[in-house]
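[1] turn this into a structure:
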Amino acid sequence: MNACRLIVISVAGALLMATGAAAQVSLTPPGIEPPAASKAAPNPKARPPAVVKKPPAAELKPAPPAPAPEDPNADLVYGAYQRGMYKTAFDLASAKAQAGDIKAMTMLGELYSNALGVKRDYASAIDWYKRASEGGDREAMFALAMMRLSGRGGPVDREAAVKLLASSAKLGEPKAAYNLALLYLDGQTLPQDLKRSAELLTIAANAGNPEAQYALATFYKEGTGVQKDLAKAAQLLQAAAVADNLDAEVEYAIALYNGTGTPKNEEGAIELLRRAARQNSPIAQNRLAHVLITGRGTPIDLIEGFKWHLIAKTAGNGDAQLDERFAQLSDQDRAKVEDLVRLWFGTFAKK
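    Modelled structure (predicted):
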């Protein structure tokens, strides 16, 4: 695939978690060529890079309001978990799990797996996840699939992982549908099937998963597994951007700037690029540099523009044309730019 740098964890890695990069999108003001990265030839069979992320603590379900102790239906276990009272959550879940509570079993798997309130114990985590999975809990199926796929707590078992993901996805778990889609896209654990991957991404995207929305947008943008539809791609990018997916935010800004699949809105696009640049997206920083230096859609600001150029260059997103223009600045202006760059890295390092 071209711009679709989905996160497909290698089967020797940990979880299949969601992220990506808009490294091959284009924002081309008149007279300025896009960076070389935006011209890469499409390669649908290319395996996306592997990125391992620590599993988030709130993996099980959205946070409910803090439960009232006098409410007999209150989820005291999850309430304690959400407040960081992991030892309390463990004690409460242990009692409920022994009484056959499926959700409590899943919670114990989570706590044992991530060493929350108890010493990490993958064997116990797997045992509780298995019990909850056998009881029909889709979140336990997903978590156990990830452990089987990554080899945590035992040997890698791709076949078992795929079955668990399929069962979880069938029960409506969007994370399972998303990760199963990545396996069909990757074409290593499962035969590559772009159409099936698109179907699963659609399920996860419709459930509000921003990573799936971003990935599916790329499918529609390129006509991968679906009919090419730039308007649909823009809608999905917007939805993912609203959910704070940084890569979708960058690509949606570029779509707005160029009027690709959505009405042209240079002012709105530049605001999105500024926001993404401040979140340290090298692509956004490079595109923002072009806009500020050329003054299309915003007043020219050479100092600020070259600041973002140097910051993006430090992250590996260089631009020979902007290098040439930077060299033409006066010594005084170059010094101003370099002072702003130092201030940026000093501030960012403290975050």
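[2] from here on, just use CA atoms for contacts and neighbour counts.
    Will do.
[3] let me know whether E338 touches W308 as I believe.
    No: counting by CA atoms under 8 Å, E338 stays clear of W308, with 10.4 Å between them.
[4] neighbour count: the two, which is higher?
    For E338 and W308, the more surrounded residue by other CA atoms under 10 Å is W308, and the numbers stand at 29 against 16.
[5] and the more buried one, how far from M105?
    Between W308 and M105 the computed distance is 49 Å (CA to CA, to the nearest Å).
[6] likewise Y257?
    49 Å.
[7] then L256?
    L256 sits 46 Å away from M105 when distances are taken as CA to CA.
[8] pick out whichever of the two has more residues nearby.
    For L256 versus M105, the count of surrounding residues by other CA under 10 Å is larger for M105: 29 against 24.
[9] so what touches the host helix or strand of that one?
    Counting by DSSP states H and E, the secondary-structure element that holds M105 is helix 102-114. Residues from elsewhere that reach helix 102-114 (CA atoms under 8 Å, 6 or more residues apart in numbering): 55, 57, 60, 77-78, 86, 90, 93-94, 96-97, 116-122, 124-129, 131-132, 135, 137, 139-140.
[10] want to put them side by side, so please do this one too:
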Amino acid sequence: MSYLKTQKNIMSQNIVPVFPVYFMRGLLKRIFNTIFLCLFLPVFSFAAGNFQKGYEAHLRGDFSAAIKAWGPLAAQGDAAAQFNIGNLFDFGKGVREDNVQAAYWYNKSAEQDNANAQYALGWMYENGEGVKKDLVKALLWYKKAAEQKHSGAQTNLGWMYENGKGVEMDDTQAVFWYKKAANLGRAEGQLNLGIMYKKGLGVDLDQSKAVFWFEKAASQGYANAQLNLGVVYRNGEGVETDYIKAAYWLKKAVKTGHSAAQTNLGWLYENGKGVAQDYQHAFSLYQKAAEKGQAEGQLNLGVMYANGKGIKVNYKKAVYWYRRAADQEQAEAQLNLGIMYKYGRGVEENYTQAVYWFKKPAEKGYAEAQTNLGLMYEYGKGVKQDYTEAILWYEKAAEQDDVTSQLSLALFYKFGKGVRKDYTQVFYWYKKAAELGDTGAQLNLGFMFQYGKGVEQDYEEAVTWYKKSAERGHPEAQASLAWMYENGKGIEADLKEAIYWYKKSAEQGNTKAQLKLGIIYKNGNGTVEDYTQSFYWYKKVAQQGDAHAQLNVGIMYEYGKGTTQDYTNAVHWYKSAAVQGLSEAQTRLGWMHENGKGVEQDYSQAISLYKNAAKNGETNAQLKLGIIYQNGKVAAEDYSQSFFWYKKVAEKGDANAQLNLGQMYEYGKGTDENYTQAVYWYKKAAEQGDTEAQLNLAVMYKYGTG
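    Below is the predicted model:
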């Protein structure tokens, strides 16, 4: 049973599309032309009349008239008019856009405690528009507005606390203000509060509460919340997985043109989750998102082109979209671009470029990229071969539970590549991969327990790991488990179970298991003797080139066991095994030539085959040559040759050869007459029950010869 079976493979170039998970912040940044007529009516009727005129002018789009009506009021200190004039300058309505003037009028209004102006002025300071950027002042004005129950300011103030902008980072304060905004019905605040619950920031992690607030915001038509709600239903986070609901909410967000929602909905269509599988529609959604610059949409569009889903395979376009996403630092796109360069798909093969693109995501901690980079260093592709560097990257990926890297490290320690051979480390990494469910690692772990490599020998543990791998369909593990059942190692011997697992393995083409079944059915071990089944399994293996199976198929054809007797087919299979150097097959093929069975009689060919087998120590061939040279029927009589071959066989304990050798010594045929040696060999044969040798020995004793 061979020891090492797991092989490393470079990552597949057919990368599965990612399902991007987005939790988009609902940070409202600007006030959009909000005119507050009722809240800020001046005391005097004249002023009220002018404010009303400005409002009506604004409604009909006559911004110049609005400025004419509100300007004097603003100059007189009317806070609402000051805010509205600032707003018109901010958005260039009726005047040239002028952030400095906007900030000036917002400031005038804000100092009179106008919450909307305070909010707008906070935004100007946060972003450095019309004023020098000053996060502390931004925080100050947001806080003033927030304390007046301005939900937008409360949302932005929460964001400032969460991200440490203008103040020390404080998730608890962030939650406090998000909650204020959320309770006032602010969709952005509700979304952000949901995210804090989802991540356990400033509050105990609570997926159910996250979903509650996502639903609140999504029900208001807020696309970011609809996206997030779709994602949690897709992933079953805080709710039962429900692809139909995921599709429902993502479709709502897609109607607003939300690019991330388009990507996520595309994934549902690609995989037929919650919707009928439709590659064309998935492709269309990815394309829309990609054209808007959405990195995951670009990645997934590239995958569609690479795999020919919803569109004809086009590696050049796949590379184009991978590159667009990779330039946005999308890690999987960078990995895929590296793979395209490695295999020359859509670009000229270029290992240096492959390494360049693998390194980018690898340095960010992306495990698959680290594995691929390790492989490039291991085999010296695009870089100088460097086992130490390969190990470094494999270890980084392996520590993130990347199975390929774990298997690679096991092999490095087994063969001493860049490290001292260390079966303890081999065992360690196979165990890591095995515990993650890799069937090859489970098989190898079974081997290590069975043979005590890197761990104390433990047949029961070997059985445990063989079984894990076997139950998941690994053919060699099935054969190994069968052997343990057959031989009662680590488990009670059970030939029926052994046959069951040999069959499982054999049906997957495992030649060892097929050969075992041929033997089991031929000998009736643990089952009824069944030559038909034996022939069936031997032939399976024989057709795959196994010499021993070919020999057995030949024997079954020769004697009509499990199949119709057929000398021609017997010759065919003996010949197949003989050319591979199998001595017994050469002997049997020699006999077929000697006796003209399934082939024309040919003594010289028979002798040639016997000699080839005899030189390799095949007893029957040696005995055959002894007989042939003794009787002179097939070849010229040659007692010396006969003696030579009889002696070879006699020394192995063959009674017939011992008898013949005794006779040659007695009569001086092919050697000097020697009664002592004759007695010696007669005695050897006689002790094995050969009656002729016993008679000859009796005569020798009677006459005192030898």
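[11] please pick the buried ones from the contacts of helix 102-114 of structure 1.
    A residue is treated as buried here by neighbour count (16 or more other CA atoms under 10 Å); on that basis the buried members of the contacts of helix 102-114 of structure 1 are 60, 77-78, 86, 90, 93-94, 96-97, 116-117, 122, 124-129, 131-132, 135, 137, 139-140.
[12] take those and keep only those in strands.
    Residues from these lying in strands, with DSSP state E as the criterion: none.
[13] count the residues that sit near L6 of structure 1.
    A count of neighbours around L6 of structure 1, defined by other CA under 10 Å, yields 26.
[14] what kind of secondary structure is it in?
    Three-state assignment for L6 of structure 1 (DSSP: H, G, I helix; E, B strand; the rest coil): coil.
[15] right, and it touches A217 too?
    No: applying CA under 8 Å as the test, L6 of structure 1 and A217 come out as separate, 11.5 Å apart.
[16] specify the local secondary structure of the counterpart of G208 of structure 1 in structure 2.
    Residue correspondence, TM-score structural alignment: G208 of structure 1 in this structure matches G473 in structure 2. With three-state DSSP as the basis, the three-state label of G473 of structure 2 is coil.
[17] helices of the stretch 401-550 of structure 2, residue ranges please.
    Using DSSP state H, counting those that start in this stretch, the helices found in the stretch 401-550 of structure 2 span residues 403-415, 423-435, 439-451, 459-471, 475-487, 495-506, 511-523, 531-542, 547-559.
[18] what helices or strands is the fifth one leaning on?
    Using 3 or more CA pairs under 8 Å, 6 or more residues apart in numbering; DSSP states H and E as the contact criterion, the neighbours of helix 475-487 of structure 2 among helices and strands are helix 459-471, helix 495-506.
[19] how about these, which one is nearest N612 of structure 2?
    In this view, these are compared for proximity to N612 of structure 2 by CA to CA, and helix 495-506 is the closest at 33.2 Å.
[20] show where the closest one falls in structure 1, residue numbers please.
    Using TM-score structural alignment, helix 495-506 of structure 2 corresponds to residues 230-241 of structure 1.
[21] how close does that stretch sit to structure 2?
    Plainly put, stretch 230-241 of structure 1 ends up 2.2 Å away from its match in structure 2 on average once the two are laid over each other (mean CA distance after the TM-score superposition for structure 1).
[22] and that stretch, what's buried?
    Taking 16+ other CA under 10 Å as the neighbour-count basis, stretch 230-241 of structure 1 is seen to contain the buried residues L230, A231, K232, A233, A234, Q235, L236, L237, Q238, A239, A240, A241.
[23] between the residues you listed, which sits nearest R158 of structure 1?
    Proximity to R158 of structure 1 was ranked across the buried residues of stretch 230-241 of structure 1 by CA to CA; first place goes to A240, at 29.5 Å.
[24] would you check how far apart that closest one and K96 of structure 1 are?
    In this structure, A240 of structure 1 and K96 of structure 1 are separated by 37 Å, where distance is defined by CA to CA.
[25] could you do E199 of structure 1 as well?
    Here the distance between E199 of structure 1 and K96 of structure 1 works out to 37 Å (CA to CA).
[26] what of G136 of structure 1?
    Taking CA to CA as the criterion, G136 of structure 1 is separated from K96 of structure 1 by 17 Å.
[27] what about the nearest residue to K453 of structure 2 once chain neighbours are set aside, how many neighbours?
    Nearest in space to K453 of structure 2, with sequence neighbours left out and distances taken as CA to CA, 6 or more residues apart in numbering, is Y423 at 6.1 Å. Other residues within reach of Y423 of structure 2, judged by other CA under 10 Å, total 20.
[28] ditto for S2 of structure 2
    The burial metric for S2 of structure 2, expressed as a neighbour count using other CA under 10 Å, is 7.
[29] can you check G302 of structure 2 too?
    When neighbours are counted by other CA under 10 Å, G302 of structure 2 registers 33.
[30] which element, helix or strand, includes it?
    Assessed by DSSP H and E, G302 of structure 2 sits inside helix 295-307.
[31] now the helix or strand just after that helix against helix 295-307, angle please.
    Moving toward the C-terminus from helix 295-307 of structure 2, the next helix or strand (DSSP H and E) is helix 315-326. Interaxial angle of helix 315-326 of structure 2 relative to helix 295-307 (axes from the mean of the first three to the mean of the last three CA atoms, to 10 degrees): 160 degrees.
[32] which residue in structure 1 aligns with N87 of structure 2?
    N87 of structure 2 maps onto no position in structure 1 when the alignment is built from TM-score structural alignment.
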